[in-house]
Each structure stands twice: as C-alpha cells, then as structure tokens.
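Peer 1: predicted structure and sequence below. I'll ask about it afterward.
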Amino acid sequence: MILRTIAILAALTLATSGNAFAAAAQDVAALADKVQKQYQALTSFSADFVQVLDNAASKEKDTRSGRLVFAQPALIRWETEKPEKELLVVGKDAVWNAFPEEKAAYRYSVEEVLGSKTMLRFLSGKGNLREDFHVEQEKDAPEGQAKLRLVPREAEPSLVLAYAWVDLKTNMLSRIAIEDFYGNINDVSLNNVKMNPAVSREQFQYTPPKDYGIFDNTGVPAKPKP
C-alpha cells in the first residue's frame, strides 16, 4: 500500500569518446555532489507535487496532486489532496499512511521506509547519488535544468531505473521518475519549492482517529499519546 505513494529512482547518460567522456564524468560527479550537499544542508523545504503513476500492465495512469513538507532529521509530511485524500507522515518513531475515505491507517517502521531506495530516502538526505547509483547525464533537459539517468548499483524490485531533473539555479530536484521491476513508473514533479521555511514539528506527528482501522506492520505496539 505504501509503495504506491513513495517508490522512486533515477539515472543519466554520458558521451562516449575518451576526453569528452572524462570531462562529462567530472561534470556529472560535480553536479551530483552539489545536489547531495544542497539536500543535506537544508533544515527544511516544502513543495507542491504532481504525481503520475503509470501501470505497465493495464496501461492506466493515475494522477495525484498535493503538498510535501520536509524537515531535518528525516521528517516528511506527504499530503495528497486530489483525486482523493491520503496522508503519509514519516515521524521520529514511526511512519503512518492514512486513507480518510477508507478510514484506515497503516503503520510502518522508519527503518523499513528509509532503508530502501525510495524517493523519501533521497529527499531526506539518507540516500547518496554517487554511492547508490551509476549517474549519467541525458541531453534532452529543459532550459535551466539538467536531466540525470540513475542506475542503482544494487537493484531492488521497487527501483531498477530512474531519471532526475535538477534545477541548476538551486541544485534542487524539480522532477523524479522511477521505474520498478515490472515496468511501472512513478513520476513526481515538484513546483513552488521553498527552501528552509519555518516548519512546525507537530506536522510530523500523527494519531489515527478512533474510528479508523489500524494495520500495524512494525510488530511493535504504538506508544500512547501523552
């Protein structure tokens, strides 16, 4: 259930001649390092997102939109508004994925979510582009952006290939597209990105309403709310 909200990966391609390849490799490495340093230096950021989930088997596309908020250390609030409400909260002690229309909430461990190669892992600064991926640069990037092709050094079923678009002014991601083993694609575009906004820590705490069904996938009882 949670994978339909958070899975993602990326990569890029280089020139083939000797000197050109060396120069391009240096440029790509430098860009990857800038992106990495930017995310690790952030105290917080927020953005509007549009997410397109492309099902390879059915050929159907599911488009969602909402708001994303991040704060150090690895706190994330991913709130889908359309076409139906969904809330994903990565807190200090647990991850909650809630579906108001179903009156259901799913609980996961933070290690389970951020330990795998997902979009959330990268956005939280837990991932590392050059350590986790073979990084190359694509040529078909929009003006003012760089497009990277990311091939994981250790592939997982949820992530076998990814593309990342980088805003060259801010060194922040503007779009990420991830492909899984089955050919499904999770494509997320970020707009209205704000760096280091004031963020309330209460946004990263969640307690399911009493009438919700709770499905615990951690094996550890939830702590009672003070």
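Peer 2: On my side now, so go ahead.
Peer 1: switch to C-alpha atoms for all contacts and neighbour counts from now on
Peer 2: Noted.
Peer 1: not counting sequence-adjacent ones, nearest residue to the residue nearest the centre of the chain?
Peer 2: Nearest to the mean C-alpha position of the chain, by Cα atoms, centre = their mean, lies residue 119 at 2.1 Å. The shortest distance from residue 119 to any residue other than its chain neighbours is 4.6 Å, reached at residue 8 (Cα to Cα, 6 or more residues apart in numbering).
Peer 1: same question for residue 211.
Peer 2: In this structure, residue 211 finds its nearest non-sequential neighbour in residue 103, 7.1 Å apart by Cα to Cα, 6+ apart.
Peer 1: here's the one I want to compare it with:
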Amino acid sequence: MTSSFLLALPVALALAASGPAPAAAEPGGAAAARTLEDPRALARKVQAFYERTRDLEARFRQAYTYAGFGRRQTSSGTLRVKKPGMMRWDYEKPAAKTVAVKGSRLVQYEPEENQAYVDEAFDSSAMSAAVTFLLGKGDLLREFDVSLDGSGALLLRPKESDPRVESIALTVAADGQVTATRVVDGAGNANEIRFEDVRRNVGLPDAAFEVKLPRDVRRIAAPKAQ
C-alpha cells in the first residue's frame, strides 16, 4: 500500500484526521469578541447546531503539515454528511480520492491508481469526537477539556490520552456552525480545514454515500498492526 494511501484515511476521518489554512474571518471581529464567552456555553452551542442538522454538504480546503518532515500538503474537495452515520469526502486536488462511511461500510477509493480499501465491518464508534460532532454524536464536554484560544476559537483537549488528537481548535460562527478546524496530533502534525459554501438540511439521498467501484479495481489490504 502506498504511503499516501495509508495517510489518507486518518487525514479524512480525524478532521483533519482526519489538513495551515487561516481561520475564516468573521465580520465585526466576532471571533475576538467571543474571547469573553464561556467556552462551555460555546461547546454546547456547537453541539446543539449539529444535533439540529439532518444533513450537510460543503466545500472544504485542507492543509496538513507533517511535523517531522517540515512538509505541507494542501487538498480541496467536497464534504457530505447525513444522519445516521453517513459521511463522504470527495477530494478533487491534488488528486481525486473518495473516503466514505455508510453505517458499517467504509470505502477509500483512488480512481487514478484504480485501487480501493473496503472495510465492511467498520466501527464508527471508534472515530474521534473531532469528527462525530458533525453527525450530532458524542459529547464535546464529556470527552474534552474546553477553553478559548487567543483568537476566540474553541480549544478542545482530550480528557483521556489519545495519540490521534492532542488538541482541536474550532472556529465557530454566531449560530454554532464550525467554519474551520485545526487538529494537532500527538506527533505534532497539524491538520487544518476550512469549510465554505455550507448547505444544511438539503435532503441528501442515502445513495449519495454509495461508492461504486470498478469491477477491475485493485483491493488493498488493511495495514497490519505493529
């Protein structure tokens, strides 16, 4: 399995996870004004926004910085989310790639390489709350210690040690919508995503989360545990 293929899944699912892009600016210095807001109240606002969201689609721009190599990779594409338990990332740049979760099925497909990884028994409960809040799952206040950083972003640190997530910074709009994320893992890698052209509750069909693979696609085995 290529190194890029191995990296793609955690990048996508840790919000990443699985991207540095600047935080989305808010008019009138709204983010700065929130430096005095109670971070617990802000976390509850985020939670409530996504609990009220049945489905969502957005453009995303992602920048992933590899701490050990001093290298930065940028990507862009489309995100779709639908309850219960459906999520799909379609990368367009720098290369086409799809990562989709639908219930217990996870598919990662690279059309240019004609290769795919498929897990028919994917345990979505193992995904970090850095992702599952988009599905209205998890509990930010139960899983994270919360504070605000200097820009007014909601800063989350796991209450239990997790090598996937050292910290998460969420840029939050006035209504509780997350407009940008920054996830730093235990190795110091930073993954930043900005969401644009967000549309909520548009009635996405379940079929939008199906990934049809070519009959001759090369199946990639899961990496073996070390």
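Peer 2: Cool, the structure landed. Quick caveat: nothing in here was measured; it's all calculated off a predicted structure.
Peer 1: need the TM-score between these chains.
Peer 2: The TM-score (TM-score structural alignment, normalised by the length of structure 1) is 0.80; 197 aligned residues with a Cα RMSD of 2.1 Å.
Peer 1: about what we covered before: what sits against the residue nearest to residue 119 of structure 1?
Peer 2: For residue 8 of structure 1, the set of contacting residues under the criterion of Cα atoms under 8 Å, 6 or more residues apart in numbering consists of 117, 118, 119, 158, 159, 162, 176, 177, 178, 179, 186, 187.
Peer 1: let's go with 7 Å and repeat that
Peer 2: If a contact means Cα atoms under 7 Å, 6 or more residues apart in numbering, then residue 8 of structure 1 has 118, 119, 159, 177, 178, 186 as its contacts.
Peer 1: ok, residue 198 of structure 2 next?
Peer 2: The neighbours of residue 198 of structure 2, taking Cα under 7 Å, 6+ apart as the test, are 57, 58, 59.
Peer 1: in structure 1, what residue corresponds to it?
Peer 2: Under the alignment (TM-score structural alignment), residue 198 of structure 2 pairs with residue 193 in structure 1.
Peer 1: how near is its match to residue 175 of structure 1?
Peer 2: Residue 193 of structure 1 sits 11 Å away from residue 175 of structure 1, going by Cα to Cα, to the nearest Å.
Peer 1: do the same with residue 23 of structure 1
Peer 2: When Cα to Cα is applied, the distance between residue 23 of structure 1 and residue 175 of structure 1 equals 25 Å.
Peer 1: just residue 200 of structure 1 next, same as before
Peer 2: Distance of residue 200 of structure 1 to residue 175 of structure 1, computed by Cα to Cα: 26 Å.
Peer 1: and what of residue 20 of structure 1?
Peer 2: Spatial separation of residue 20 of structure 1 from residue 175 of structure 1 under the definition Cα to Cα is 27 Å.
Peer 1: now residue 47 of structure 1: closest residue in space, sequence neighbours ignored.
Peer 2: Residue 47 of structure 1 sits nearest to residue 193 (Cα to Cα, 6+ apart), 4.4 Å away.
Peer 1: how far apart are whichever strand or helix holds the one you found and its match in structure 2?
Peer 2: Of the helices and strands defined by DSSP states H and E, residue 193 of structure 1 is found in strand 185-195. Taken against structure 2, strand 185-195 of structure 1 registers an average deviation of 0.8 Å after superposition, with mean Cα distance after the TM-score superposition for structure 1.
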